[in-house]
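> sequence first, predicted model second:
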Amino acid sequence: METTKCYHCGDHCGTTSIKFDEKDFCCNGCKTVYEIFSSNDLSYYYDLQSAAGATPKEVEGKYDFLDTPAIVERLTEFNENKVQVVSLYIPHIHCSSCIWVLENLNKLHPSVTAAQVDFPKKTVRITYTTAEFSLKKLVVLLARIGYEPYISLEDYDSGKKKVDRSLIYKLGVAGFAFGNVMFLSFPEYFDLHLDESVTEEFWLERYKHLFRWLMFFFSLPVVFYAGQDYFISAYKGLRSRLLNIDVPIALGILVLFLRSTLEIIFNLGSGFFDSLTGLVFFLLLGKFFQQKTYSFLSFERDYKSYFPIAITRINPNGKEESVQVYKIKRGDRLLIRNHELIPADGILINSDAQIDYSFVTGESEPVCKVSGDKVFAGGKQLSGALEMEVLKSVSQSYLTQLWSNTVFQKDRPSRFRTITDSIGKRFTLAVLTIASIATAFWLYYDPSKALNVFTAVLIIACPCAIALAAPFTLGNMLRIFGRKKFYLKDVQTIERLAGIGTAIFDKTGTITTTKRTTASYEGMPLTEEEESLLKNTLRASNHPLSRALYDVLAENNIVPLDEYEEHLGKGLEGSKDDNHIKIGSADFVGTESSANELNTSVHVSSNESYKGRYVFHNMYREGVSELFKTMAADLKLAILSGDNEGEKARLEKLLPKLVPLYFDQKPKDKLQFIKSLQEQGEKVMMVGDGLNDAGALAQSDVGIAISENVNVFSPACDGILDATKFRQLHQYILASKKAMKIIKLSFVLSLLYNVIGLYFAVTGQLQPVIAAILMPLSSISIVTFTTVMTNLLGKKIN
């Protein structure tokens, strides 16, 4: 009796199915999930991929342990102000509809505010409010709709997920069977005739059937276990009316197996079991190589691309020292300045704090904290300086994840990803058409070659090499840039960097350095109390001039301020007891700027009374003049500075002629300037200090923040450049352009390989097992080509 299939999960319903809404379901669980999706306007889930769901499991009481606060604390990444963030491993994630429904969880429950799926890792990062929701309710909800997470406290403690070794097992089975089938096939290969009366009877009559059936049994685990992923993928694709690349591969394996089986059943020959087992073995070997390469690139990206960001650590003697964030350990005491990122979980030691957790949750409402409260990694201090004690060491991969949060990503589709997808969609249909026409021809001309031709065409023509060209080229360039101290958010940034036509630079802290800056004071002497208040106010700021002046001034006792406020593009103000101080531009402190002010100046007023100014003698970075001259050859350049025109004459000598210089530019002016260029069709790169330039960095096509041992870790920027590598900026841009040429050349090589391979396959000159060897070799050759070329490209960067 014919059975119906479940509308939700695709399984057979048996003789009795559950009818609902004119659809069949295998169980009440699938029916319930369908009801949930329908009632919450999520029925588009089935349009993406029909029968894409999984049968939900009964989870009553299974997750009661998630009611324990201590366990929730261990599992969640963030737990503050009735907002929790958790990353869950979900083994069932397998297709586009899975991603779609998981990223639309907010439609199933209003407490879920955001969900982001990492498809390769099969994880989903969910942000939710805890007023009427909890981690247990979230997990139960996921299980009810067929996406039960895998939760192990041991794995969370160690930071490791369950390792999937199925590919290694399948490769081992296929290799073992392939070796034995080849051994059993030797008599058929050699057909020895040493003695006609003895040898022929011994090899071909007495044992040939035994050997052939042994080869058949060896092929069974290869086809139905080692090669099952190709059949499953092809079935899901056909069920969804999509011809994915696994369809011709599965068809080739199936045709070889059925033809070989029929031959030994009816004693027509020995079949093609050697080709069949070799085909699957070499296909899996190619997949294993690709998987290892992807894992290697992922490891390099997550754990070795340390950002050139430092944090201020207070040693036991009370001295402040700048250290790299990944050197921070549990128990260290840190100083977090205004607008600095908190790099690790910790306890607030002194002073109150206003923490912005939008970096983690996407919500910009600040959270008030007092001494003794817990603060979480990823928060940004908004009200002066704070001191904290570290509870957990810094996870660099966590900072990478925060930086790549989709909340801060710009919607810019990758051109090469679009090209790859377009080729992949049309490729399978073309391959099936060519295979059918070639087989029909050989059935008429020479039927003995028809099967080999059909199978060889299906196997040899594979867009895998095309699909690998862009991600491996860009992924390797991302890694090389990281080693050269140029840290980019994602591979799409390299693609956009290659298309830049205009480069805009900030001045202070970007083309100037604070490392060797000197300052002289002009005006009324400051009292001891005023000097102390000035030093402590500067201590809370991350502006390049503030850091330079803080280092120049004499040491003073560190005291917490009663009030602190930083006005971007204007200055700072701080209060302690009855004293109030302002530091910044002349307008900000309430005085007029001098007409003969040729150098950058910071003005000071105390209790609304003007005191004087600190005059800075700017030191420009080494190689600025050479950098601008080389960049001017193929890019439009401009300087946008918030300072006055005092440095104009000096800059005109340093920079190429006709480079426009704009002074007295407020942050909003810089943003508007870039926006106007983009409206004219320009692709703009903004290079700034990451603090005052956040708006301009976000608006630009590529925003690069210069880092000089300052923890200004802004989601606005697309890349962070170590200040010591500033003069190599143009080399990075040129390397990006050459990386795009490598991708295009890889596309040409891949298409050339397919054309040549198809010629030999269609003309009957290619055996299926040879095709199976050549197919992964084509992918390996493209990966090798892109890796070698990008490594050579990287060596040219100083």
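Cool, got the structure. Residues are numbered from 1 along each chain as shown.

> every contact and neighbour count from this point should use C-alpha atoms.
Fine.

> got the buried residues for stretch 674-692?
674-675, 678, 682-692 (16 or more other Cα atoms under 10 Å).

> same deal with stretch 477-495?
Of the residues in stretch 477-495, 477-482, 484-495 count as buried by neighbour count, 16+ other Cα under 10 Å.

> now T76, nearest residue through space, not along the chain?
V86 (4.7 Å; Cα to Cα, 6 or more residues apart in numbering).

> the one you found belongs to a strand?
Yes: the assignment for V86 by DSSP: H, G, I helix; E, B strand; the rest coil puts it in a strand.

> OK, contacts around it?
By Cα atoms under 8 Å, 6 or more residues apart in numbering, V86 lies in contact with 75-78, 125-127.

> please report how far it lies from F65.
16 Å (Cα to Cα, to the nearest Å).

> before we move on, what about K648?
67 Å.

> these two: which is more packed in?
The neighbour comparison of K648 against F65 (other Cα atoms under 10 Å) goes to K648, with 15 against 12.

> which residues touch the more buried one?
Taking Cα under 8 Å, 6+ apart, we find K648 in contact with L661.

> presented hereafter is structure B, for comparison with structure A:
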Amino acid sequence: MKTKNCFHCGDNCGTKTIVLDNKSFCCKGCKTVYEILSGNDLDYYYDLQSAAGATPKAVDGRYAFLDSLPITERLIEFNDGDLQIVNLHIPHIHCSSCIWVLENLNKLNVSIKNSQVDFPKKTVRITYNSIGVSLKEVVTLLARIGYEPNISLDDFDNKKKSIDRSLIYKLGVAGFAFGNVMFLSFPDYFDLSTSSASGGEFWLNRYEPVFHWLMFLFSLPVLLYAGRDYFISAYKGLRSKILNIDVPIALGILVLFVRSTLEIMFDWGSGFFDSLTGLVFFLLLGKFFQQKTYSFLSFERDYKSYFPIAVTRVTKEGKEETAQVHDIKPGDRLLIRNEELIPVDGILINGQARIDYSFVTGESEPVKKESGEKVFAGGKQLQGAIEMEALKSVSQSYLTQLWGNSVFQEDKTTKFQTLTDSIGRRFTIAVLSIAFLSAFFWLVYDPSKVMNVFTAVLIIACPCAIALASPFTLGNMLRIFGRNKFYLKDTQTIEQLAQVDTAIFDKTGTITTSKKSTATYEGMPLTETEASLLKNTLRGSNHPLSRTLYSLLAEQNIVTLDEYEEHIGKGIEGIKDNEHIKAGSAAFVGSAQTTDSINTSVHISSNNTYKGKYIFHNEYRDGVSEVFQDMSKNFDVALLSGDNEGEKPRLEKLLPKLTPLYFNQKPQHKLEFIKALQDQGKKVLMIGDGLNDAGALAQAEVGIAISENINVFSPASDGIMDASKFQQLNNYILASKKAMKVIKLCFLLSLTYNLVGLYFAVTGQLEPVIAAILMPLSSISVVAFATVATNLIGKKLK
């Protein structure tokens, strides 16, 4: 009787087949999962990849420990009463079907709001309503559908990721087998059968068959265990109609084993078991090296550890100082201004908190908090300044993962990655074609060399080195940029930066500096009450002009405002004890003076009565003229400003001739301007201050926010540059272009290696075991070249 495979997990059903909807299942667990998925319109799971599931394990009482509040508090990374977020490690995640079903958990339970899979890390981040479903129920649901999470509080506390143990075990098995097979092959190497008549005959009659079958036995665990990942990967690729780089490798291993087994069965020879075990051993050794090297470079950890976010700390003497988030300790008193991110969990002390947790939860509805209530890291203050006391130190990795939150992901894909994948596919097709054509030629010309040629071609021409060129080059550049205070979101941003041909600059806070600016007041004098209210209103704003004016005004007692509101692109207003003050543009405060032809100004009104204006005398950053001169040689450069034309004559002298200058540009105008350029086929780089320019930064191919105090979190941007490095902007872009050239040189290096190796393989001069040694060496050479080349580029940035 023909046995059937389980529709859900693919295992053999044996004699206890369970049938439902004309589909076979190996157990009630798989049948239950199918019923859950099909009952919730998630049948598409099986269309993505057949038999992709895992047999669910019994979960009765297994997660009872999650009823303990102290344990769940350690596992949950965000808890704001009704809404909770947890990040769980799911070892079974392995394909697109897994991603699809895990990101549709909300269809299985309406209390689950959102779930996002991180495929490389095999984790899923789940946002859920704790009133409708508990953490225990979420975990139980995952286990019931075959995605049991691996929950380890020790791992959670230490946050240390061990290297892949299975790879070490497979490497050990392959190495042990390779050593023994080599030892058993010594008589064949020294050709003892012809060394002496009696000794050779004794060897042939007694021990040669035994040694050959021992080599066969040693090769079995190598084929079935150590090398199985290559077969699995090749099979999945072919089933998905994709020719991945493991196809020629798996084919080479299989051909070696079959040929060697036939040789010893029919006494044709000793086979190639030494080549087979050596091939798998060196392949795994190369993979182990790549894994260790990638972990050593720690691309993500490096750039995240330099993530530029700071906060204002209030000392015991009442003074305000800028402090890096790394330095925040429990008990520190922090000032969080309007539009600033809360870096740590804490208790609200002063002010009215209106917090946007959409960075964390994806929910856009702001949450109001009163004094004494708890506030959580990742929230963004939307209503003036608040003071809070830190309850714990900052979790840098937690803050930085917000930058990569799917809420802020834009479709800014690059063509280069597609090109890399395309090269890999075409390379595999070419390799298989050359292998079969070479085998056919030698089958006619010299059949004894067919197997050596065929396997050597498959091994030597593996495009692993091509696949490594891009991640190592761009990853190392990401780390180098971080060390030079240029913080990019991901490696794709470097590729995009290398392609830009147009650079758009904002003025205030971007090419001007608030540290050197001065202001004079014209108008009716402000009363003490008005001056105090103005100072405290400015205290809550993060706009460069607000920060500048706040630092220039006289000291005032700090008070909590009754109301505060910031109108992006217009101004701010505050209310205290029925006193109402506005600061911003002339139109915003209600002045009849709608333009100012002299300088940038901040107008003031009190209780709807116009009082006067502060006239700013802008100080431009050192090297602004040189940056524009250098940039204009390679890019179309323009300046967009929300201010009036008062600075136009000065800018025309400072910037290269014919540089387009646009004034009175609202945030929406800037966004539309960039979109119009993109419609013309331009690749746009936008450089702004990260606040009023958020829309333009998000619209551009690359948006870079300039920051002096590095305390404004700007998820709309693709990168943040410390203001002290403004003069290096053109060099950063050129370095990105050089990095892309390094990748192309890596491709050329890999291609040259493959062409040379293929010549010796096709002509029958290359043994498979030598090819197996050379292949990981080619990967090492590409990685080494990419690392050295990018480090040389980095030295020129210092």
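Cool, the structure landed. Just so you know, these numbers come straight off a predicted model, no measurement behind them.

> need the TM-score between these chains.
In this superposition the chains share a TM-score of 0.95, using TM-score structural alignment, normalised by the length of the first structure; 798 aligned residues with a Cα RMSD of 2.3 Å.

> hmm, L478 of the second structure is touching E495, no?
No: using Cα atoms under 8 Å, L478 of the second structure is not in contact with E495; the gap is 11.0 Å.

> about what we covered before: okay, the buried residues of stretch 674-692 of the first structure in CSV with secondary structure and distance to S714 of the first structure next?
What follows is those, written out as CSV (DSSP: H, G, I helix; E, B strand; the rest coil; distance: Cα to Cα, whole Å):
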residue, secondary structure, distance to S714 of the first structure
I674, helix, 19
K675, helix, 20
Q678, helix, 22
E682, coil, 24
K683, coil, 21
V684, strand, 19
M685, strand, 16
M686, strand, 14
V687, strand, 13
G688, strand, 11
D689, coil, 10
G690, coil, 6
L691, coil, 8
N692, coil, 11
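
> identify the farthest-apart pair in those.
Largest separation among those by Cα to Cα: E682 and L691, giving 24.1 Å.

> would you mark the buried spots in the lengthiest helix in the second structure?
If you go by DSSP state H, the second structure has its longest helix at helix 729-762. For helix 729-762 of the second structure, the neighbour count (16+ other Cα under 10 Å) marks 729-740, 742-743, 745-747, 749-751, 753-754, 757-758, 760-762 as buried.

> what's the angle between it and strand 684-688?
Counting by axes from the mean of the first three to the mean of the last three Cα atoms, to 10 degrees, helix 729-762 of the second structure points 140 degrees away from the direction of strand 684-688.

> mean shift between helix 729-762 of the second structure and the first structure?
Superposed on the first structure, helix 729-762 of the second structure shows a mean distance of 2.4 Å to its aligned residues (mean Cα distance after the TM-score superposition for the first structure).

> that helix packs against which elements?
Here helix 729-762 of the second structure touches helix 450-460, helix 464-483, helix 491-499, helix 624-634, helix 768-795, going by 3 or more Cα pairs under 8 Å, 6 or more residues apart in numbering; DSSP states H and E.

> that helix vs helix 491-499, what angle?
110 degrees.

> so how far is helix 729-762 of the second structure off the chain centroid?
24 Å (Cα atoms, centre = their mean, to the nearest Å).

> what's the answer for stretch 369-376 of the second structure, then?
Relative to the chain's own centre, stretch 369-376 of the second structure is displaced by 32 Å; criterion: Cα atoms, centre = their mean.

> buried stuff in it?
Buried residues in stretch 369-376 of the second structure (16+ other Cα under 10 Å): 369, 374-376.

> I460 of the first structure contacts L774, correct?
Yes: I460 of the first structure is in contact with L774 according to Cα under 8 Å; the separation is 7.0 Å.

> more crowded one of these two?
Higher neighbour count among I460 of the first structure and L774: I460, with 31 against 21, using other Cα under 10 Å.

> of the contacts of V86 of the first structure, closest to T455 of the first structure?
Nearest member of those to T455 of the first structure, counting by Cα to Cα, is R125, at 42.8 Å.

> doesn't the closest one belong to a helix?
No: R125 of the first structure is assigned strand when assessed by three-state DSSP, not a helix.

> checking my notes, N79 of the first structure in a helix, right?
No: counting by three-state DSSP, N79 of the first structure is not found in a helix; it is strand.

> tell me the residue in the second structure aligned with it.
Residue correspondence to the second structure (TM-score structural alignment): N79 of the first structure is matched to N79.

> next one: that match from K374 of the second structure, what distance?
N79 of the second structure sits 10 Å away from K374 of the second structure, going by Cα to Cα.

> got it, and Y306 of the second structure?
According to Cα to Cα, Y306 of the second structure stands 28 Å off from K374 of the second structure.

> what do you get for V258 of the second structure?
Using Cα to Cα, V258 of the second structure is found at 67 Å from K374 of the second structure.

> just checking, C6 of the second structure touches G53?
No: judged on Cα under 8 Å, C6 of the second structure makes no contact with G53 at a distance of 9.8 Å.

> can you count the residues close to N607 of the first structure?
13.

> which one is it nearest to, not counting chain neighbours?
Leaving aside its sequence neighbours, N607 of the first structure sits nearest to H580 (Cα to Cα, 6+ apart; 5.0 Å).

> which SSE is that neighbour in?
For H580 of the first structure, the host element (DSSP states H and E) is strand 579-584.

> to the chain's geometric centre, what's the distance from that strand?
Distance, centroid of strand 579-584 of the first structure to centroid of chain: 43 Å (Cα atoms, centre = their mean).

> give me the mean deviation of that strand from the second structure.
Looks like 1.7 Å for strand 579-584 of the first structure (mean Cα distance after the TM-score superposition for the first structure).

> what does stretch 416-432 of the first structure give?
Its matched residues in the second structure lie on average 3.2 Å from stretch 416-432 of the first structure after superposition (mean Cα distance after the TM-score superposition for the first structure).

> okay, buried residues for that stretch please.
In stretch 416-432 of the first structure, counting by 16+ other Cα under 10 Å, buried: 416, 420, 424, 427-429, 431-432.

> any chance of those residues in JSON lines, with distance to G509 of the first structure and secondary structure too?
Converted to JSON lines, these look like this (distance: Cα to Cα, whole Å; DSSP: H, G, I helix; E, B strand; the rest coil):
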{"residue": "F416", "distance to G509 of the first structure": "35", "secondary structure": "helix"}
{"residue": "T420", "distance to G509 of the first structure": "41", "secondary structure": "helix"}
{"residue": "G424", "distance to G509 of the first structure": "47", "secondary structure": "helix"}
{"residue": "F427", "distance to G509 of the first structure": "51", "secondary structure": "helix"}
{"residue": "T428", "distance to G509 of the first structure": "54", "secondary structure": "helix"}
{"residue": "L429", "distance to G509 of the first structure": "56", "secondary structure": "helix"}
{"residue": "V431", "distance to G509 of the first structure": "57", "secondary structure": "helix"}
{"residue": "L432", "distance to G509 of the first structure": "60", "secondary structure": "helix"}
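
> that's all I had, so thanks and see you.
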